[in-house]
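In: Structure for this input, please:
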Amino acid sequence: MSTSPLPGDASNDPTEDQTGRFVRQPNGRVRPLSPHLQIWRWHVTMLGSILHRITGGALSGGAVLVVLWLLALAFGPGAYATFTGWMGSPLGLLIWFGLTLCLAYHLAAGVRHLIWDAGEGLTPKSANALATGSIVFGVVVSVAFWAGLFMTGRVSL
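Out: Model (predicted):
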């Protein structure tokens, strides 16, 4: 399907466009140029969407860490001590905190999507509120969880 101007409208003729809004494809067809981030205004729902995808990928990496933990458990006390030594280090605790943050946010974003799938919260104001709420929920739950771990002495630096 080729792009064609409206009948009698010479201003929309893509072959005469000098603004750079159209590009000629290798097959010779003239197509409108897709908008880029310079044109779009930033929204919190965009951030929520990007974070949801990133946290999903990070949780896949976290699943690999859980498998490594189970393998260390299966290979005996020496392997398990090595694994817990690495994961109990400050860098390991930072990784676990990050995974907790990813899990809490991904859960909240999943609930947000369930609400949207039900046809609710789709106005810009409510969508922004749900996106902001899911980000805040993820941070608050993660910090509270790890604060509880440190305060009860289950984790220490």
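In: only C-alpha atoms for contact and neighbour calcs from this point on.
Out: Fine.
In: Show me what secondary structure element comes after the host helix or strand of Val111.
Out: Assigned by DSSP states H and E, Val111 belongs to helix 90-117. Heading C-terminal from helix 90-117, the first helix or strand you meet, by DSSP H and E, is helix 124-151.
In: So for that following helix, what gets flagged as buried?
Out: 127-128, 130-135, 137-139, 141-142, 146 (16 or more other C-alpha atoms under 10 Å).
In: and which of the residues you listed is nearest Leu94?
Out: Distances from Leu94 to the buried residues of helix 124-151, taken as C-alpha to C-alpha, are shortest for Trp146 (10.5 Å).
In: what's near enough to touch that closest one?
Out: Shown in contact with Trp146 (C-alpha atoms under 8 Å, 6 or more residues apart in numbering): Phe97.
In: repeat that with 7 Å
Out: For Trp146, no contacting residues are found, by C-alpha atoms under 7 Å, 6 or more residues apart in numbering.
In: so how far is Thr55 from it?
Out: As for Trp146, its distance to Thr55 is 18 Å (criterion: C-alpha to C-alpha, to the nearest Å).
In: Sequence B follows; please return its structure for comparison with A:
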Amino acid sequence: MSLTHDPRDAAFHGRRTDGSPVRRPLSPHLQVYRLGITGNLSILNRIAGCAWTGGILLLVWWLVAAAAGPSAFATVQWFLGSFLGLLILFGMTAAAWYHTLGGIRHLVWDAGYGFDLPTVYTSGYAVLIGTGVLTVLTWIVALIVW
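Out: Okay, the predicted model is just below:
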């Protein structure tokens, strides 16, 4: 019996049902997978959903501060008007548009359409381009009205 130098190595040694020793294979991690556009967009959709959840918490902070009084509301408004606040709001806008457009794409798939490979790529790129265009347009309109 040999001693292992790496404690993790012990987890990969085992025995078959007949008692003969066997070395179990290591499970690959993310770096070995080559995800296509659908896999990457799916992961990005989940990230956008989490970012949107964080944005909802920011909205709750803003509403609570508005109910708490002018001093608390001024603090939140100062933060949202700062460079970091505007950057967060811009990111929230992009996450909201991406999550919305990705959701529409999934609704089309749920209806049974758009599964052929060229359409999958086209709709994926349309979601990315649409997110960029709609985010910028939203901010142009917001800055004009503001």
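In: and after the top helix by length along structure 1, which helix or strand comes next?
Out: Longest among the helix segments of structure 1 by residue count, using DSSP state H, is helix 44-74. Next helix or strand after helix 44-74 of structure 1 toward the C-terminus (DSSP H and E): helix 77-87.
In: In structure 2, point out the residues matching that following helix.
Out: Alignment of helix 77-87 of structure 1 against structure 2: residues 70-80, by TM-score structural alignment.
In: mean shift between that stretch and structure 1?
Out: Superposing on structure 1 and averaging over aligned pairs (mean C-alpha distance after the TM-score superposition for structure 1), stretch 70-80 of structure 2 comes out at 0.6 Å.
In: Next up, the contacts around the counterpart of Leu128 of structure 2 in structure 1.
Out: Using TM-score structural alignment, the partner of Leu128 of structure 2 in structure 1 is Ile135. Going by C-alpha under 7 Å, 6+ apart, Ile135 of structure 1 touches Tyr105.
In: corresponding residue for Trp116 of structure 1 in structure 2?
Out: Aligned partner of Trp116 of structure 1 by TM-score structural alignment: Trp109.
In: Distance-wise, check that match relative to Trp97 of structure 2.
Out: Distance from Trp109 of structure 2 to Trp97 of structure 2, by C-alpha to C-alpha: 18 Å.
In: out of those two, which sits in the more crowded spot?
Out: Between Trp109 of structure 2 and Trp97, counted using other C-alpha atoms under 10 Å, Trp97 has the larger neighbour count: 23 against 13.
In: For that one, what is the corresponding residue in structure 1?
Out: Using TM-score structural alignment, Trp97 of structure 2 lines up with Ala104 in structure 1.
In: Quick check: nearest residue in space to that match, chain neighbours excluded?
Out: Leaving aside its chain neighbours, Ala104 of structure 1 sits nearest to Gly138 (4.6 Å; criterion: C-alpha to C-alpha, 6 or more residues apart in numbering).
In: So which bits of stretch 73-84 of structure 2 are buried?
Out: Using 16+ other C-alpha under 10 Å as the test for burial, stretch 73-84 of structure 2 gives 73, 76, 80.
In: cool, and stretch 35-54 of structure 1?
Out: So, applying 16+ other C-alpha under 10 Å, buried residues of stretch 35-54 of structure 1: 45, 48, 51-52.
In: And the residue positioned nearest the centre of structure 1, how far from Gly76 of structure 1?
Out: Centroid check for structure 1 by C-alpha atoms, centre = their mean gives Leu51 as the closest residue, at 2.2 Å. Applying C-alpha to C-alpha, the value for Leu51 of structure 1 to Gly76 of structure 1 is 37 Å.
In: same check, this time on Leu149 of structure 1
Out: 26 Å.
In: how far apart are stretch 122-142 of structure 2 and its match in structure 1?
Out: Mean for stretch 122-142 of structure 2 is 1.0 Å (mean C-alpha distance after the TM-score superposition for structure 1).
In: to the chain's geometric centre, what's the distance from that stretch?
Out: From the chain centre to the centre of stretch 122-142 of structure 2 is a distance of 16 Å (C-alpha atoms, centre = their mean, to the nearest Å).
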